[in-house]
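Engineer: I would like the atomic coordinates for the input below:
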Amino acid sequence: MKILFITNIPSPYRVDFFNLWGQFPNVELTVLFLETPEEHKGREKKWYHTNYTHFKPIFLRDKVALRNHVIFKDVFHWLKEKYDGIIFGGYAEPTYMVAMEYLRLHHIPYGIEVDGGLINKDSMLKFFVKKHFLSSANYWFSSGKVASDYLIHYGANPNKIIEYPFTSLTAKNLKDALGDISINDKNEQDWCKARGAYRRRAREMLHVEEPVMILSIGRFIKEKGFDLLFCLLPYLDRSTGYYIIGGKASYEIDQFLKEHNLKNVHILDFKTPQELSTYFRAADLFVLPTRHDVWGLVISEAMAYGLPILTTDLCGAGLELVEEGKNGVLCHADDKSSLEKALYKILKMDLNHLGFESYKRIQNYTIENMTLSHYNYFKSQNG
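Structural biologist: Below you'll find the predicted structure:
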């Protein structure tokens, strides 16, 4: 089984996914990357790992500038080979677009994979561009119902959509998150008691003094919506601790915290996955006030640690994984009042019960299952 996958960067979860896929019998996987870790801006270098053991990584280099865009010409060298499957990790990159047009011209089938998708109010031109490229594939990999609805909106054949559990967690990551806690041999009461023990130990390690700890993780960029949360903090319960991880506080944030004497708000710089695990275990609630996230992997990571979720209705993972009132609450994106109401609402609920439901819901979201979905599809197509 010879597969070509074309994507943008070697993100850690993708590298794990490619390595697992490449270990299946008779699989020869080649992955074309548009950027190296060194070239990609906006991510700490510690975020990456480069263990390309079970697949062939190719970093495209021969590029030509076209106005404000870049197209890698050497993609055509790889498209001329014969494959059992070709997948694009999206559609919006100029290199993807020209490669898709090449494949259509030569009647070579290909698929598009989306990690998520939210239907927007597009201009007529933008809608037709999206529809042209998204509808032209022969099959589609979708991260769930929300993404499938997105694909169908832009012309995908619903009978050719393969849904897979999109995640950044391996089965080992999921097991290690809360160690010996298992939903298979514990009822909810026992699970909550064991989860509470992890919480207490983690808080001792982090010296968390507040009785309730709310955790947020994400880069301090406008899309993540942390400015909306900051505006609310002076008016919220000062006994609740807010731990926001994602970068150094700007001068403006520092001044804001001092001006309002917000000693219960803790701005923390980038943390490694191992460091983050302690914060996940220590927390009571996870909040992501994003303005727009086609997925939001940090949601599934928080659920793996048994955390209830508060996020917005423009977060793909929230729409797919959070059931209102069962394992979390959704608010309207870019709406400070809605965020405030959602915070008050969820903090009156049984957070332990919500966390238990989150933990149950996320158990099948592993990279192993994600890989199996892809392998089984191509196995069924190629015999």
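
Engineer: switch to C-alpha atoms for all contacts and neighbour counts from now on
Structural biologist: Fine.

Engineer: Quick check: buried residues in stretch 91-104?
Structural biologist: Across stretch 91-104, burial judged by 16 or more other CA atoms under 10 Å covers 91, 93, 95-100, 103.

Engineer: which residues sit against the helix or strand containing Tyr243?
Structural biologist: According to DSSP states H and E, Tyr243 maps onto strand 240-245. With contact meaning CA atoms under 8 Å, 6 or more residues apart in numbering, strand 240-245 is reached by 210-219, 264-271.

Engineer: most centrally placed residue in this protein?
Structural biologist: In the chain, the C-alpha nearest the mean C-alpha coordinate belongs to Leu297, at 2.2 Å (CA atoms, centre = their mean).

Engineer: any idea how far that residue is from Ala317?
Structural biologist: 7 Å (CA to CA, to the nearest Å).

Engineer: overlap in contacts of the two?
Structural biologist: What both Leu297 and Ala317 touch, as defined by CA under 8 Å, 6+ apart, is an empty set.

Engineer: mind checking the SS state of Gly116?
Structural biologist: Under DSSP: H, G, I helix; E, B strand; the rest coil, Gly116 falls in the coil class.

Engineer: same question but for Arg61, I mixed them up
Structural biologist: coil.

Engineer: Kindly tell me how buried the nearest residue to Leu232 once chain neighbours are set aside is, as a neighbour count.
Structural biologist: Distances taken as CA to CA, 6 or more residues apart in numbering put Glu340 closest to Leu232, at 7.0 Å, once the chain neighbours are dropped. By other CA atoms under 10 Å, 18 other residues sit near Glu340.

Engineer: Out of the buried residues of stretch 91-104, which sit inside helices?
Structural biologist: Counted as lying in helices by DSSP state H, out of these, are 95-100, 103.

Engineer: just those now: which is nearest Thr311?
Structural biologist: Proximity of those to Thr311 (CA to CA) peaks at Tyr96, which lies at 31.2 Å.

Engineer: here's the other one to compare against:
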Amino acid sequence: MKIKVAILQRVCTSYRKILFADLSALDQYQVKVFIGDDVANSKVKNTKDLEGIDLVKLSTSQFKVGQWALLWHHGLLKELERFKPDVLLCEGNSNLLSFLQAKYYRRRHPEAVLIQWSLGGLPGRIEPSRFNSKSIINRQLRSGVDGFLLYSSFGRDALLQEGVPVDKMYVAVNVSDTTSHLDRAAAIPDSPSEARHRLGLPERFTVLYVGTVEPNKRLEQLLAAAQTSAMAECSFIIIGDGHHIDNLQQMSRELSLTNVAFTGKIESSKLPLYYKSGDVLILPGRGGMVISEAMAYGLPVIVFQADGTEYDLVIDGKTGIRLPAGDADDIARAIKSLLDSPDTARRMGKEGQEMILNRYSSENMVAQVCRCIERTLRNRLPAEETGK
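Structural biologist: Below is the predicted model:
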């Protein structure tokens, strides 16, 4: 008999859809994904292509309580009762009301298991003391959870510090659709110089930023680094759009930066050539999915405090550079070290690509999700129900 897995998400993004489709293709599971509408005034949106997965899309109400942006997926409990899952795999605080409904379902159906899928923690974020009200609430939310699926080893260690048992935690390093990116990288034979020529970019050492343009990305530090004399030989290509882009473009004009270009949002079909045009990817602030994407194209990655996945993916001096301070001088020094040693940059890029291919592929992520599901079930259910 197949294991019924209910996956509860705010929305279904393109990279998550591929993961869910891969899980659904496995013989041992019957997967159903429960999502809501796009989240207003945010980048949290459903992919346009939702074909190929068993999906329940629920109407959504959105409201704020203090700093909490809460989403209510209408009819979720009713749909869960109809599906009768063995496993509920749900986002945590980011999808709080659905998580609470999943907890309620598990309480009514103690034979089911509940797995919280989350960051676990963020680098650089000051966590409140154990006696802080937020910590107390988080501990209460985690009570009754059978397993924790974390984005990174950093997230696992953060929860370990908060008293979560290590045997309840599983790491599935959060990566993009690496299979597609590796295939696209292999399909473009161009060298970085040839790719720059095709895109009409200057023939210089090229630093890429790919992602949304928001305050938490800390792109002001990147622009401040770009104005230093050491960066005169570099081009900085900022790919993406967001609420903060007008401010950054104004800053670029005020600093008279001639080595910085803003492309805005580009079509996904054009992104591979941009990756091929780069010499290094920079992530000065929050983010994470872009790390595995860039590594699939053979780029070294310079990162400060992202989403925790950098602790697994960016091995300092081997697949990239981890910034100790993350300020403009720190960024400029890291870029200059690769500018002055192109062989080092190429070696880092090659080792990163091999890491994605052999260790942190999207296939590996699927395998780790399965491991979490099956071990959590085994720990929760009587032996005869797990085939032991």
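
Engineer: circling back: buried subset of the contacts of strand 240-245 of structure 1?
Structural biologist: 212-219, 264-265, 267, 270-271.

Engineer: Could you measure from Leu118 of structure 1 over to Leu151 of structure 1?
Structural biologist: Leu118 of structure 1 is 9 Å from Leu151 of structure 1, by CA to CA.

Engineer: any idea how far the very next helix or strand once past the strand holding Tyr243 of structure 1 is from the chain center?
Structural biologist: Next along the chain after strand 240-245 of structure 1, taking DSSP H and E as the criterion, comes helix 251-259. Distance, stretch centre to chain centre, for helix 251-259 of structure 1: 30 Å (CA atoms, centre = their mean, to the nearest Å).

Engineer: contacts for helix 251-259 of structure 1?
Structural biologist: Against helix 251-259 of structure 1 from outside (CA under 8 Å, 6+ apart): 263, 265.

Engineer: Average offset of that helix relative to structure 2?
Structural biologist: Averaged over the aligned pairs, helix 251-259 of structure 1 sits 4.1 Å from structure 2 after superposition, using mean CA distance after the TM-score superposition for structure 1.

Engineer: Structure 2: which residue goes with the residue nearest to the centre of structure 1?
Structural biologist: Taking TM-score structural alignment for the superposition, Leu297 of structure 1 sits opposite Met289 in structure 2.

Engineer: give the contact list for that match.
Structural biologist: 174-176.

Engineer: now Glu210 of structure 1
Structural biologist: So Glu210 of structure 1 contacts 239-241, 264 (CA under 8 Å, 6+ apart).

Engineer: From those residues, pick the one nearest Ser250 of structure 1.
Structural biologist: Nearest member of the contacts of Glu210 of structure 1 to Ser250 of structure 1, counting by CA to CA, is Asn264, at 17.5 Å.

Engineer: ok, how many other residues are close to the closest residue to that closest one other than its chain neighbours?
Structural biologist: The shortest distance from Asn264 of structure 1 to any non-neighbouring residue, by CA to CA, 6+ apart, is to Gly241 (4.9 Å). Other residues lying near Gly241 of structure 1 total 21 when counted by other CA under 10 Å.

Engineer: Trace Gly241 of structure 1 over to structure 2, please.
Structural biologist: Structural alignment (TM-score structural alignment) places Gly241 of structure 1 against Ser235 in structure 2.

Engineer: One more: Gly117 of structure 1?
Structural biologist: Match for Gly117 of structure 1 (TM-score structural alignment): Gly121.

Engineer: wait, isn't its match in contact with Ser153?
Structural biologist: No: counting by CA atoms under 8 Å, Gly121 of structure 2 does not reach Ser153; the two are 9.9 Å apart.

Engineer: what do these two both touch?
Structural biologist: Gly308.

Engineer: Kindly list the longest helix within structure 2.
Structural biologist: The single longest helix within structure 2, with elements called by DSSP H, is helix 362-380.

Engineer: In that one, which residues are buried?
Structural biologist: 362-366, 368-373, 375-378, 380.

Engineer: and if you look at stretch 13-28 of structure 1?
Structural biologist: 13, 15-22, 27-28.

Engineer: Of these, which is the nearest to Ala302 of structure 1?
Structural biologist: Distances from Ala302 of structure 1 to these, taken as CA to CA, are shortest for Tyr13 (15.6 Å).

Engineer: What is the aligned counterpart of the closest one in structure 2?
Structural biologist: Using TM-score structural alignment, Tyr13 of structure 1 pairs with Tyr15 in structure 2.

Engineer: Figure out the helix or strand that that match lives in.
Structural biologist: Per DSSP H and E: helix 14-24 holds Tyr15 of structure 2.

Engineer: how about the helices in the stretch 201-350 of structure 1?
Structural biologist: 226-232, 251-259, 273-282, 297-304, 316-321, 336-347 (DSSP state H, counting those that start in this stretch).
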